[in-house]
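Enquirer: Sequence and predicted structure are below.
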Amino acid sequence: MILLAPMEGLLDHILRDVLTRVGGVDRCVSEFIRVTDQLLPARVFTRIVPELKTGGRTAAGVPVHPQLLGSDVACLADNAARLAELKPEGIDLNFGCPAKCVNRHRGGAVLLDEPELIHAIVAAVRRAVPVSVTVSAKMRLGYMDTSRTLDVARAIADAGGSEIVVHARTKADGYKPPAYWERIAAVREAVPVTVIANGEIWTVEHAGLARERSGCEHLMLGRGMVADPGLALRVAGLRPTPLPWVELLPLMQVFFAQVRATVAPRHQGGRLKQWLHYLRRAYPEAEAAYAELRTVNDAGELARRLFGIERPVSPAS
């Protein structure tokens, strides 16, 4: 099983749509939905996870599990119950976000020092939603160190979490290489639930090493999939070679059409260049395009110069 990671500010529903059209992804997890002290209206959930309006799946039919973030046990449970009314196949809980502003407000990775609270959150959410809705969690190896890794994993599993994605770094490690996949092996051995390895998987070779060192069959791909949209297909053994640029370019047109239809004009060019920046890692064509277009901000000019078109293709194409 290959999961597409949540990536705040990058991997939103538009990019989920396009990347799952490529293939190889079995499930997506959404960007986090922040829960503080109130019951959110359904429109907040569907704004961040519009796939909830179409059976909880992308256009390619890949399930999307919305992710909740917060530390208020009762409020998270109430919001999970409301979210479950929108019929997602599963709900994920965020115990891994390393962002300072999130951690400062007792969300994400800072909770890794409080396994008792994590247990209470997972248990409350599990009780609040139907049995048919899976409850999973994403965690890091720890906050500032790895001393409580197994305590957290056991807290999630004992509270009813059915899957745990482990990002193989602490909050203190941030996103700096390397990822310590070998440390996930102890988590897998400590809990009776599915454990999924995540972190620094950029290539098929990295995927093989992550599986070997962690002992996990299942993987979550994030930045590696953004940089190389055919990566999941190759990791799954469904395609022997990278996705050619000529096949990727039409998908980029679909992406940019959706961006132009839904994103404020001043941010449209930035979204396209953000993806091009990642694609530079795998595609020399993206490197050349990024160098040419780096200072271009007008969306129409970007479309003309990158795709050779006057108007973007339909977002539904």
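Expert: Nice, thanks for sending it over. Numbering: from 1, shown residues only.

Enquirer: Only C-alpha atoms from now on, for both contacts and neighbour counts.
Expert: Will do.

Enquirer: Now do the contacts for L276.
Expert: The contact partners of L276, taken as C-alpha atoms under 8 Å, 6 or more residues apart in numbering, are A286, E287, A289, Y290.

Enquirer: Please render those as TSV that adds distance to A159, neighbour count and secondary structure to the earlier fields.
Expert: Output for the contacts of L276, formatted as TSV (distance: C-alpha to C-alpha, whole Å; neighbours: other C-alpha atoms under 10 Å; DSSP: H, G, I helix; E, B strand; the rest coil):
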residue	distance to A159	neighbour count	secondary structure
A286	45	22	helix
E287	47	16	helix
A289	49	18	helix
Y290	47	22	helix
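
Enquirer: In JSON lines: those residues, plus distance to K87.
Expert: JSON lines is the format used below for those (distance: C-alpha to C-alpha, whole Å):
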{"residue": "A286", "distance to K87": "38"}
{"residue": "E287", "distance to K87": "41"}
{"residue": "A289", "distance to K87": "41"}
{"residue": "Y290", "distance to K87": "40"}
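
Enquirer: Could you tell me which helix of this structure is the longest one?
Expert: Among the segments of the chain that qualify as a helix by DSSP state H, the longest is helix 245-262.

Enquirer: Show me what that helix is in contact with.
Expert: Counting by C-alpha under 8 Å, 6+ apart, residues outside helix 245-262 touching it are 14-15, 18, 268, 271-272, 283, 285, 299, 303, 307, 312-317.

Enquirer: after it comes which helix or strand?
Expert: Next along the chain after helix 245-262, taking DSSP states H and E as the criterion, comes helix 265-279.

Enquirer: chain center to the longest helix of the chain: distance?
Expert: Chain-centre distance of helix 245-262: 20 Å, with C-alpha atoms, centre = their mean, to the nearest Å.

Enquirer: Against that first model, consider the following:
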Amino acid sequence: MKILLAPMEGVLDHTLRDILTRVGGIDLCVTEFIRVTDQLLPQSVFHRLAPELGEGSVTPSGTPVIVQLLGNDPVALGENAVRAVDMGAPGIDLNFGCPAKTVNKSRGGAILLKDPEEVYSITAGVSRALHDRVPLTAKMRLGFYDKLLALENAQALEAAGARQIVVHARTKVEGYRPPAHWEWIARIRESVSIPVIANGEVWTVDDHRRCREVSGCEDVMIGRGLIANPFLALQIKGLRGHEAHDRCWPEVLWLVLEYHRLVMQRIQPRHVHGRTKQWLQMMKRYYPEAELLFTQLRTERDAQAIECLLVRESDRLGINPDR
């Protein structure tokens, strides 16, 4: 049983991948998508979104990281896939699931699921360019407006050379609204011979169990659930108990402080406050303390002032932030 960390643009960047994989339980990460139009991108673009390429394609704690590409030009995608592999990527993933309007407007992500022939053409182009040097995988939703082409799209991916498919169990129109239709992942799994990984609406250990039972999948990809509860992967694997949230919070606060300090080092100062607040916002589903802390930070934009507040809160809880 493997747990994969999902790609989430503007959220699960390399710094949060670093922090979450330090906690443990995650077997593989997929980068935020690298958008490809009609040209070969410079290496700087790859290093910006996937800096792990310069470190053996693993996070600092040693978790493998594969590169995700998004676009609709088979040739350009193939050329950029080869560049990523030459830079050290151990695998290439293709994005057929992004629901963002700006992405779909430029014919990227989930909108491609309207046409299984185009899904096939794109995937086949990248597969030919890679020549089996590394595994080619894909992430898809159940469709755009509806689920009528779900099986056909999955079969197109397999026929074109994808070795594995992650299925987010909702359509583009359904967005992230519950429920996730895990039963459709089971139908897809039965229609192809390559491995299928389930994705969508896994927030707890029980969700993970039910997702595997309904979908029939051995492996699961989790995004928001791991952001809301950094210990979820360890809990799923039985490597950590289900402690009360108030007993977990001091550890979580230490992670937030460490994340904030890393973000201060890695991105422009004016963006730091937004990243830290974003994570706290997403954790409030699981930790009431995160919502209280977010309220204290809501109007603060100075990164150093936020660090001081986090340190004071750590001191109050008896945490040594510099351990």
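Expert: Arrived safely. Computed from a predicted model, the values in this text were never measured in an experiment.

Enquirer: Show me the helices in the stretch 1-150 of structure 1, by range?
Expert: Using DSSP state H, counting those that start in this stretch, the helices of the stretch 1-150 of structure 1 run over 13-22, 42-48, 73-84, 100-104, 115-128, 149-158.

Enquirer: Nearest to V191 of structure 1, out of those helices?
Expert: helix 149-158 (6.0 Å; C-alpha to C-alpha).

Enquirer: what's the angle between the closest one and helix 115-128?
Expert: Angle of helix 149-158 of structure 1 versus helix 115-128, following axes from the mean of the first three to the mean of the last three C-alpha atoms, to 10 degrees, is 20 degrees.

Enquirer: Which strands or helices does helix 149-158 of structure 1 pack on?
Expert: helix 115-128, strand 134-142, strand 163-170, helix 184-190 (3 or more C-alpha pairs under 8 Å, 6 or more residues apart in numbering; DSSP states H and E).

Enquirer: helices and strands around the third one, which ones?
Expert: Contact analysis of strand 163-170 of structure 1 by 3+ C-alpha pairs under 8 Å, 6+ apart lists strand 134-142, helix 149-158, strand 194-198 as its packing neighbours.

Enquirer: Dump the ones you listed into CSV; add distance to P229 of structure 1 and mean neighbour count as well.
Expert: Output for those, formatted as CSV (distance: least, C-alpha to C-alpha, whole Å; neighbours: other C-alpha atoms under 10 Å):
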stretch, distance to P229 of structure 1, mean neighbour count
strand 134-142, 22, 26
helix 149-158, 30, 23
strand 194-198, 17, 26
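
Enquirer: Make JSON lines from those and add distance to R183 of structure 1 to it.
Expert: Below are those laid out as JSON lines (distance: least, C-alpha to C-alpha, whole Å):
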{"stretch": "strand 134-142", "distance to R183 of structure 1": "8"}
{"stretch": "helix 149-158", "distance to R183 of structure 1": "9"}
{"stretch": "strand 194-198", "distance to R183 of structure 1": "10"}
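
Enquirer: so which of these gets nearest R223 of structure 1?
Expert: Of all these, strand 194-198 comes closest under C-alpha to C-alpha, at 10.6 Å.

Enquirer: Report the mean distance between that closest one and its aligned residues in structure 2.
Expert: Superposed on structure 2, strand 194-198 of structure 1 shows a mean distance of 0.5 Å to its aligned residues (mean C-alpha distance after the TM-score superposition for structure 1).

Enquirer: now that strand against strand 134-142, angle please.
Expert: 50 degrees.

Enquirer: picking up where we left off before, can I get the helices and strands packed on helix 149-158 of structure 1 in JSON lines with distance to Q38 of structure 1?
Expert: What follows is these, written out as JSON lines (distance: least, C-alpha to C-alpha, whole Å):
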{"stretch": "helix 115-128", "distance to Q38 of structure 1": "15"}
{"stretch": "strand 134-142", "distance to Q38 of structure 1": "21"}
{"stretch": "strand 163-170", "distance to Q38 of structure 1": "27"}
{"stretch": "helix 184-190", "distance to Q38 of structure 1": "34"}
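
Enquirer: For A155 of structure 1, find the nearest of those.
Expert: Between these, helix 115-128 lies closest to A155 of structure 1; by C-alpha to C-alpha that is 4.7 Å.

Enquirer: buried residues in stretch 298-305 of structure 1?
Expert: By 16 or more other C-alpha atoms under 10 Å, the buried positions in stretch 298-305 of structure 1 come out as A299, G300, E301, L302, A303.

Enquirer: oh sorry, the question was meant for stretch 270-282 of structure 1
Expert: G270, R271, L272, K273, W275, L276, H277, Y278, L279, R280, A282.

Enquirer: Where does stretch 259-274 of structure 2 end up in structure 1?
Expert: Under the alignment (TM-score structural alignment), stretch 259-274 of structure 2 falls on residues 255-270 in structure 1.

Enquirer: Start and end of the matching stretch, how far apart?
Expert: 13 Å (C-alpha to C-alpha, to the nearest Å).
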